[in-house]
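S.K.: my questions are about this predicted structure, shown below with the sequence.
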Amino acid sequence: MARRVVTVFGGSGFIGRTLVRRLAAQGWVVRAAVRDPIAAEFLKPMGDVGQVTPLRADITDPKAVAAAVAGADAVVNLVGILYESGRRSFDAVHVKGAANVAAAAKAAGVARLVHMSALGADKNSESLYAQSKAAGEEAVLAAFPGATIFRPSVVFGPDDDFFNRFGKMAMISPVLPVFTGDGFKPVCTEHGCSIDLFGSGGPTFQPIHVGDVSGAIAKVLDDSRLAGKVYELGGPRRYSMKEIMELVLATTGQRSHLVPVPFGLGMLQATFLQMLPKPMLTKDQVRLMKVDNVVRGGKPGLADLGITPVAAETVLPLYMKRYGKHNQPDADAAA
């Protein structure tokens, strides 16, 4: 019996490497389509000899994409960017690149296509990122009507760029920001008046573990009855941004102070921070945070795939301890 072949665009990324390992364990022959196959050599030991192969393919190059999907039984597109840089714009990657993958998969007779979008996808959003994700979904479905779309909330795991970022900040900064749109309001009771600095605690997130995301994709690839739908993926609990920061402090043992930041001030900070080679914050990201990043309902989710989501509290201590006090440079020097 011939082994099934899957091409995973973005196979060396955060979600990609977890998915590649899972699919290889399930017997798939995996082509990891990446921009730098040499840097993706670490994927090879995830399968038997010759089972996992990194290959060069930029999704903005239609010819490279077509070569990468030729002869594949399934295709997964995980490629996405959080900020624009040079020619790698939201439109080039999330829309045109996604359309390239979908069109090539259809032309090659691929049986199943999975496309990674995001919960914030909305053509009417203030955020260009969210607009491009929505346009990408439309482009994919226009080229490959039977495609499966996944919209996850923020994804967490040992290599994430969410909790890890705040963990690093907690190590070096005495404060952690909490963006808020309804803070700094006077609150009066029979006992007197005060200022509610944080309001509702800022934007709300529903973090989902990377293992649950890869598990969801693998299930769809294995069962044709699950394909061709739009899935919204979120973890078992919703957290305000304030609660996210409190969780970071609880799992690292750091004592940074939480500081409320109005969105207007956040936009001003982002004006300068987005000029960095790898921006810490962009104005578009601030716009994106004005809308809660949670499952809305009305779409199938993890429960429909038979997956019980992992809670952040059970996993974060396993990798956030690296940002604990005992790992700070000054503590090591004094020892």
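M.R.: It's in. Numbers count the residues shown, from 1 in each chain.

S.K.: make it CA atoms for all contacts and neighbour counts henceforth
M.R.: Will do.

S.K.: please identify the helix or strand for Val261.
M.R.: Under the assignment given by DSSP states H and E, the secondary-structure element containing Val261 is strand 257-262.

S.K.: show me what that strand is packed against.
M.R.: In terms of contacts (3 or more Cα pairs under 8 Å, 6 or more residues apart in numbering; DSSP states H and E), strand 257-262 is packed against strand 175-180.

S.K.: buried set for the strand it packs on?
M.R.: Neighbour-count burial for strand 175-180, counted by 16 or more other Cα atoms under 10 Å, picks out 176-180.

S.K.: neighbouring contacts of that strand?
M.R.: Applying Cα atoms under 8 Å, 6 or more residues apart in numbering, the set of residues contacting strand 175-180 from outside is 166, 169-170, 198-203, 241-242, 245, 256-263, 266.

S.K.: buried ones from the residues you listed, can you make that a PyMOL selection?
M.R.: A single PyMOL command suffices to select whichever of the contacts of strand 175-180 are buried according to 16+ other Cα under 10 Å:
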select buried, resi 166+169+170+198+201+202+203+241+242+245+256+258+259+260+261+262+263+266
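
S.K.: return the distance of the biggest helix by length in the chain from the chain's centre.
M.R.: Secondary structure assigned by DSSP state H gives helix 128-143 as the longest helix of the chain. Centroid separation between helix 128-143 and its chain, computed with Cα atoms, centre = their mean, to the nearest Å, is 16 Å.

S.K.: list the buried ones in that helix?
M.R.: Buried positions in helix 128-143, judged by neighbour count with 16+ other Cα under 10 Å: 128-141, 143.

S.K.: downstream of that helix, the next helix or strand is which one?
M.R.: Using DSSP H and E, the helix or strand that directly follows helix 128-143 along the chain is strand 148-152.

S.K.: now the angle between helix 128-143 and that following strand, please.
M.R.: Relative orientation of strand 148-152 versus helix 128-143 (axes from the mean of the first three to the mean of the last three Cα atoms, to 10 degrees): 160 degrees.

S.K.: alright, now check it against this:
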Amino acid sequence: MDRFSPKLVTVFGGSGFVGTHLAQVLARAGYRVRIAVRRPDLAGDAKMLGGVGQIVPIQANIRNDASVQRAVAGADVVINLVGLGYEGGKQTFAAVNTDGAAAIARAAKAAGVSALVHVSALGVDLAAEVSDYAASKLAGEQAVLEAFPQAVILRPSLMFGHGDGFFNKMGFLARMLPVMPVISGASRFQPVHVGDVAEAILAAAEGKVKTGRVYELGGPTVETHKDLLARVLREAGRKR
């Protein structure tokens, strides 16, 4: 392990879209990476994103304090990417987006980690009164800062890049469906590349931004849903 930094980063939810890109960024920077997920047996591919032994998936359930504490033990930095978009069974917005985020922050503080980066979502403060999802994310941010005042909160806009669910799904539909509907075509987005988000997370983890603050992340252009659909259709080789 002498080829790698002695610093260890625990990433909760590190086997998903953002986590896959982040693991590569952290590995290239020389960090050891611990991927904390509910099913580490399904995260074996993450090991291939770094050198031998550099990235290790471990079991963790953010609804279980003991497993969260084990996941952060010995870590220098903790990053939380976990976010629930749809409720089901015990996986509720409050349990995951609020209570789970708080549990990670408390465990990180108790373990004495040097930095905590919590990834939320753009606009949750504006939509909290009309969306249970947004309300749970905003409450999660507040709980994180209460438990770990030096945490950095990042709110990325709609993300795109290799493996993204939004653009890839739209591209598939564009190829399969004869007509592509546009719902709320005037809705505006500021899409940001997942690689840029991963680099922003790294910067926060390395103390290159002021702590205890919320940062909003967006790309260089503002587009409507109609604009995004047109771009996907072009990439998919379809005419509108």
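M.R.: Happy to help now that I have it. The model shown is predicted, which means the values in this text are computed figures rather than measured ones.

S.K.: any idea what the TM-score is?
M.R.: Aligned and superposed, the two chains score 0.94 in TM-score terms (TM-score structural alignment, normalised by the length of structure 2); 236 aligned residues with a Cα RMSD of 1.5 Å.

S.K.: nearest to Asp332 of structure 1, of the buried residues of helix 128-143 of structure 1?
M.R.: When the buried residues of helix 128-143 of structure 1 are compared for distance to Asp332 of structure 1 (Cα to Cα), Tyr129 wins out at 40.7 Å.

S.K.: that closest one reaches Ser89, doesn't it?
M.R.: No. Tyr129 of structure 1 is not in contact with Ser89 according to Cα atoms under 8 Å; the separation is 9.5 Å.

S.K.: joint contacts of those two?
M.R.: Between them, Tyr129 of structure 1 and Ser89 share the contacting residues Tyr83, judged by Cα under 8 Å, 6+ apart.

S.K.: show where the longest helix of structure 1 falls in structure 2, residue numbers please.
M.R.: When helix 128-143 of structure 1 is aligned against structure 2 using TM-score structural alignment, it corresponds to residues 132-147.

S.K.: how big is the offset of that stretch relative to structure 1?
M.R.: Once fitted to structure 1, stretch 132-147 of structure 2 is off its aligned match by 0.9 Å on average (mean Cα distance after the TM-score superposition for structure 1).

S.K.: do a quick rundown of the helices in structure 1.
M.R.: Defined through DSSP H, the helices belonging to structure 1, from first to last, are 14-25, 62-69, 90, 98-107, 128-143, 163-172, 210-222, 241-252, 263-273, 283-288, 312-320, 329-334.

S.K.: okay, these in CSV with distance to Ser153 of structure 1 next?
M.R.: Formatted as CSV, the entries for these read as follows, by distance: least, Cα to Cα, whole Å:
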stretch, distance to Ser153 of structure 1
helix 14-25, 13
helix 62-69, 27
helix 90, 18
helix 98-107, 19
helix 128-143, 12
helix 163-172, 13
helix 210-222, 10
helix 241-252, 13
helix 263-273, 21
helix 283-288, 12
helix 312-320, 13
helix 329-334, 33
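
S.K.: on that earlier part again, please compute how far the strand holding Val261 of structure 1 lies from its chain's middle.
M.R.: 24 Å.

S.K.: and the alignment partner in structure 1 of Ala107 of structure 2, how far from Gly211 of structure 1?
M.R.: The alignment partner of Ala107 of structure 2 in structure 1, by TM-score structural alignment, is Ala104. Separation of Ala104 of structure 1 from Gly211 of structure 1 (Cα to Cα, to the nearest Å) stands at 28 Å.

S.K.: who has more neighbours, the two?
M.R.: Taking other Cα atoms under 10 Å, Ala104 of structure 1 and Gly211 do not tie; Ala104 has more neighbours (24 against 17).

S.K.: which residues does the more buried one contact?
M.R.: 62, 65-66, 69.

S.K.: now list the buried members of the residues you listed.
M.R.: Of the contacts of Ala104 of structure 1, these count as buried by 16+ other Cα under 10 Å: 62, 65-66, 69.

S.K.: what residue in structure 1 is paired with Ala200 of structure 2?
M.R.: For Ala200 of structure 2, the aligned position in structure 1 is Ala216, judged by TM-score structural alignment.

S.K.: tally of neighbours for Ala67 of structure 1?
M.R.: Other residues near Ala67 of structure 1 come to 14 when the count uses other Cα under 10 Å.

S.K.: just tell me what it corresponds to in structure 2.
M.R.: For Ala67 of structure 1, the residue aligned by TM-score structural alignment is Arg70.

S.K.: for Gln91 of structure 2, see how far away the nearest residue to its match once chain neighbours are set aside is.
M.R.: Spatial nearest neighbour of Arg70 of structure 2, chain neighbours left out: Ala60 (8.0 Å); criterion: Cα to Cα, 6 or more residues apart in numbering. With distances taken as Cα to Cα, Ala60 of structure 2 is found 14 Å from Gln91 of structure 2.
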